[in-house]
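Enquirer: no sequence for this one, just the structure:
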């Protein structure tokens, strides 16, 4: 897991060519007027999902991991709390969904970070993460989730 402000994201470009390409896309794109949906960057290798949603109480959220994709989650507007823990010996609550690239877990032993507009967080397949948690009370947020195929990072 890596987190910071968008103005500093290129410090992490050395983490991989696909990650660097996704980071450049984040820096060069104005997401404020973009409508929610999926945006192609490099086919299945890199794409962006623009989301608008209302954050939820902790007990309405679920920790998750992905096997195929690394996430860069970038806050366009609003505030969101994220739970995080390293994936070690935790047992998933369900079988892996290849179609959704998703495993869900119990919300145990998580650490929490609050992100506001202009901030990003990177989650690898070895990171359990619990997004969409409200900071103080539910609020409307706009967020971009960059999906980067993990096989060549």
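Expert: Sure, I can see it. Note that this is a predicted model, so its numbers are computed, not measured.

Enquirer: rest of the way, CA atoms for contacts and neighbours
Expert: Noted.

Enquirer: Against residue 108, how distant is the residue of the chain positioned farthest from its centre?
Expert: Each residue of the chain has a distance to the centre, and by C-alpha atoms, centre = their mean the biggest one is for residue 89: 21.8 Å. Using C-alpha to C-alpha, to the nearest Å, one obtains 12 Å as the distance from residue 89 to residue 108.

Enquirer: and here's the other structure:
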């Protein structure tokens, strides 16, 4: 997992060390007004690499109501374009977690795990401009409410094919 903010003074240095498709995804997030983009799912090209753009209007929820997820074919670049705050949970996939729903062989490329209260889970604060890059081994739980109050968010997800980064 990689975490940062497009407004960070080190953005260019942080971006430069990444594979080209992830560099393109982060620059797309920085240069595109996604807070005012129509919601939906869109096919895009990142310097010749086909990717998927999801523009989602969501409301954050208590952690216990959300399922941990992973993807195997795509790297998720998640970005908070507006609203919030939001928190995101994460932990490393060690292959021992109980599957709740497996949709990896569908166009959604997603697997949900059962919530396990004994799993050590990290948390990051997502404020406007914050991005998190989740690789296929990164279990993640997006859209967690910060504190006791739910908040509307404009969540952007750019799905970059894993094989384009190898």
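Expert: Received it, and whenever you're ready, just let me know what you need. These numbers come from a predicted model, not from an experiment.

Enquirer: on that earlier part again, need the counterpart of the residue farthest from the centre of structure 1 in structure 2.
Expert: Applying TM-score structural alignment, one finds that residue 89 of structure 1 aligns to residue 95 in structure 2.

Enquirer: again with residue 24 of structure 1
Expert: By TM-score structural alignment, residue 24 of structure 1 lines up with residue 27.

Enquirer: Could you tell me how many residues sit around its match?
Expert: Applying other C-alpha atoms under 10 Å, we find 16 other residues in the vicinity of residue 27 of structure 2.

Enquirer: Residue 161 of structure 2 too?
Expert: Using other C-alpha under 10 Å, residue 161 of structure 2 is surrounded by 19 other residues.

Enquirer: That one touches residue 71, doesn't it?
Expert: No. The criterion here is C-alpha atoms under 8 Å, and residue 161 of structure 2 misses it with residue 71 at 10.3 Å.

Enquirer: Near the aligned residue in structure 1 for residue 72 of structure 2, how many other residues are there?
Expert: Per TM-score structural alignment, the equivalent position to residue 72 of structure 2 in structure 1 is residue 67. Residue 67 of structure 1 is flanked by 17 other residues according to other C-alpha under 10 Å.

Enquirer: ok, now which ones touch residue 67 of structure 1?
Expert: Residues in contact with residue 67 of structure 1 (C-alpha atoms under 8 Å, 6 or more residues apart in numbering) are 101, 102, 125, 150.

Enquirer: what's the distance between it and residue 112 of structure 1?
Expert: From residue 67 of structure 1 across to residue 112 of structure 1, the span is 22 Å (C-alpha to C-alpha).

Enquirer: Can you tell me how far the residue nearest in space to the middle of structure 1 is from residue 61 of structure 1?
Expert: What sits nearest the mean C-alpha location of structure 1, by C-alpha atoms, centre = their mean, is residue 73, with 3.4 Å. From residue 73 of structure 1 over to residue 61 of structure 1 the distance is 16 Å, taken as C-alpha to C-alpha.

Enquirer: again with residue 140 of structure 1
Expert: 16 Å.

Enquirer: How about residue 1 of structure 1?
Expert: Distance, residue 1 of structure 1 to residue 61 of structure 1, by C-alpha to C-alpha: 19 Å.

Enquirer: repeat for residue 49 of structure 1
Expert: Computed as C-alpha to C-alpha, the residue 49 of structure 1 to residue 61 of structure 1 distance reads 19 Å.
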